[in-house]
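After the sequence you'll find the predicted model.
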Amino acid sequence: MSETMGSLCDKLTIVKLKQWHTQDAGKLESLSKQEQQLKAEIDEFIYDAVTGRIPLDRLTFEANKVYSGVGNEVREISGSLGEVFSELAEINCKLWHEQEKVYEFEKVPVSEKDQVVKQLAILNLERNQCIDKINSHFYSFIVRSKHNTPC
């Protein structure tokens, strides 16, 4: 997948979650380096987009998830770029905790296993929707800035 603002934001939220959930000094050092690299990459991506070094058609890369909508209803993600980024961080937090259940799936009561799998699927769909919305917002911002129209 090509890097987009949404994919970079997603990676950064995951690094922050990993930092939050570990106390291992070696891992924390590595994660700190990853965090710094991602922040620099985001800054560079913004600069390159604003200056036209990234073509407009490369600012978006929709996930185009193919799935049955029946039984997999996903709420519509909306709001400003900052609001959607915040939503992405929250969804990734929820995903982290659902995924933790899968690592010891044998401990999940049989009556709850289907719900865990369903929740992972729904959260992943919402995560992809957030990434796409961030990309769309960022694309619109760049287009407006090129035409000097107010946000």
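Arrived safely, thanks for sending.

contacts, neighbours, all on C-alpha from now
Will do.

Pull the number of nearby residues for the nearest residue to residue 101 once chain neighbours are set aside.
With CA to CA, 6 or more residues apart in numbering as the criterion, residue 101 has its nearest non-adjacent residue at 7.0 Å, and that residue is residue 108. When neighbours are counted by other CA atoms under 10 Å, residue 108 registers 14.

this is the comparison structure:
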Amino acid sequence: MAETLGSLCDKLTIVKLKQYHTEDDTRLQSLSQQEQMLAAEINDFIADAVNGLIPLDQLTFKANKVFKQQGNEVKDVQGTIGEVFAELAKVNCDLWHEQEKVYEFETVAAAEKDVVVKKLAILNLQRNKCIDNIDTNFTRMIAGK
């Protein structure tokens, strides 16, 4: 199983960001369908997990990021699934706006280019921590711990 609750939550926040940033009716209609499908998939995933249809070891899928940890520290993500989901939405919003700079990278001052790239890397690490935390919290909840 390639999807987890955290990865589905991540996808949903990205769809919501796309909806917020577009005015194209055709695109909005497509995004609305994606939102509904993801919401249904999240509901089905939770129901299947609660009913024991998904083995506990398949509720998590660690990002297994391989990176130089020194100089790339990210804050620890703590809280309930809802709190971490909210943090994931915030991180994805920050990522969205930082990524916008990359689309016109030639306009970014030379002195700022390294800052933009570093911030993208750190935000992506934070995003993965949020996804992993949602998965870990949900697995503990299902396991009854």
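All right, it came through fine. Every value quoted in this text rests on a predicted model; they were computed, and no experiment measured them.

if we can go back for a sec, how close does the residue nearest to residue 101 of the first structure sit to residue 100 of the first structure?
Per CA to CA, to the nearest Å, residue 108 of the first structure is found 11 Å from residue 100 of the first structure.

try residue 15 of the first structure
As judged by CA to CA, residue 15 of the first structure and residue 100 of the first structure stand 16 Å apart.

Give me the more crowded residue out of the two.
Neighbour count, other CA under 10 Å: between residue 15 of the first structure and residue 100, residue 15 has more, with 19 against 11.

Touching, the more buried one and residue 31? I think so.
Yes. Residue 15 of the first structure lies in contact with residue 31 (CA atoms under 8 Å); the separation is 6.4 Å.

ranges for the helices of the first structure?
Per DSSP state H, the first structure carries helices over the ranges 5-20, 25-50, 81-103, 110-146.

Same list, those, but as CSV with distance to residue 58 of the first structure please.
Output for these, formatted as CSV (distance: least, CA to CA, whole Å):
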stretch, distance to residue 58 of the first structure
helix 5-20, 10
helix 25-50, 9
helix 81-103, 18
helix 110-146, 9
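
Nearest to residue 75 of the first structure among those would be which one?
Nearest to residue 75 of the first structure among these is helix 110-146; the distance by CA to CA comes to 7.5 Å.

Next, the buried residues of the closest one.
113, 116, 119-139, 141-142 (16 or more other CA atoms under 10 Å).

same for that helix, what does it pack against?
helix 5-20, helix 25-50, helix 81-103 (3 or more CA pairs under 8 Å, 6 or more residues apart in numbering; DSSP states H and E).

what angle do the shortest one and helix 81-103 make?
Taking axes from the mean of the first three to the mean of the last three CA atoms, to 10 degrees, one finds helix 5-20 of the first structure and helix 81-103 inclined to each other by 50 degrees.
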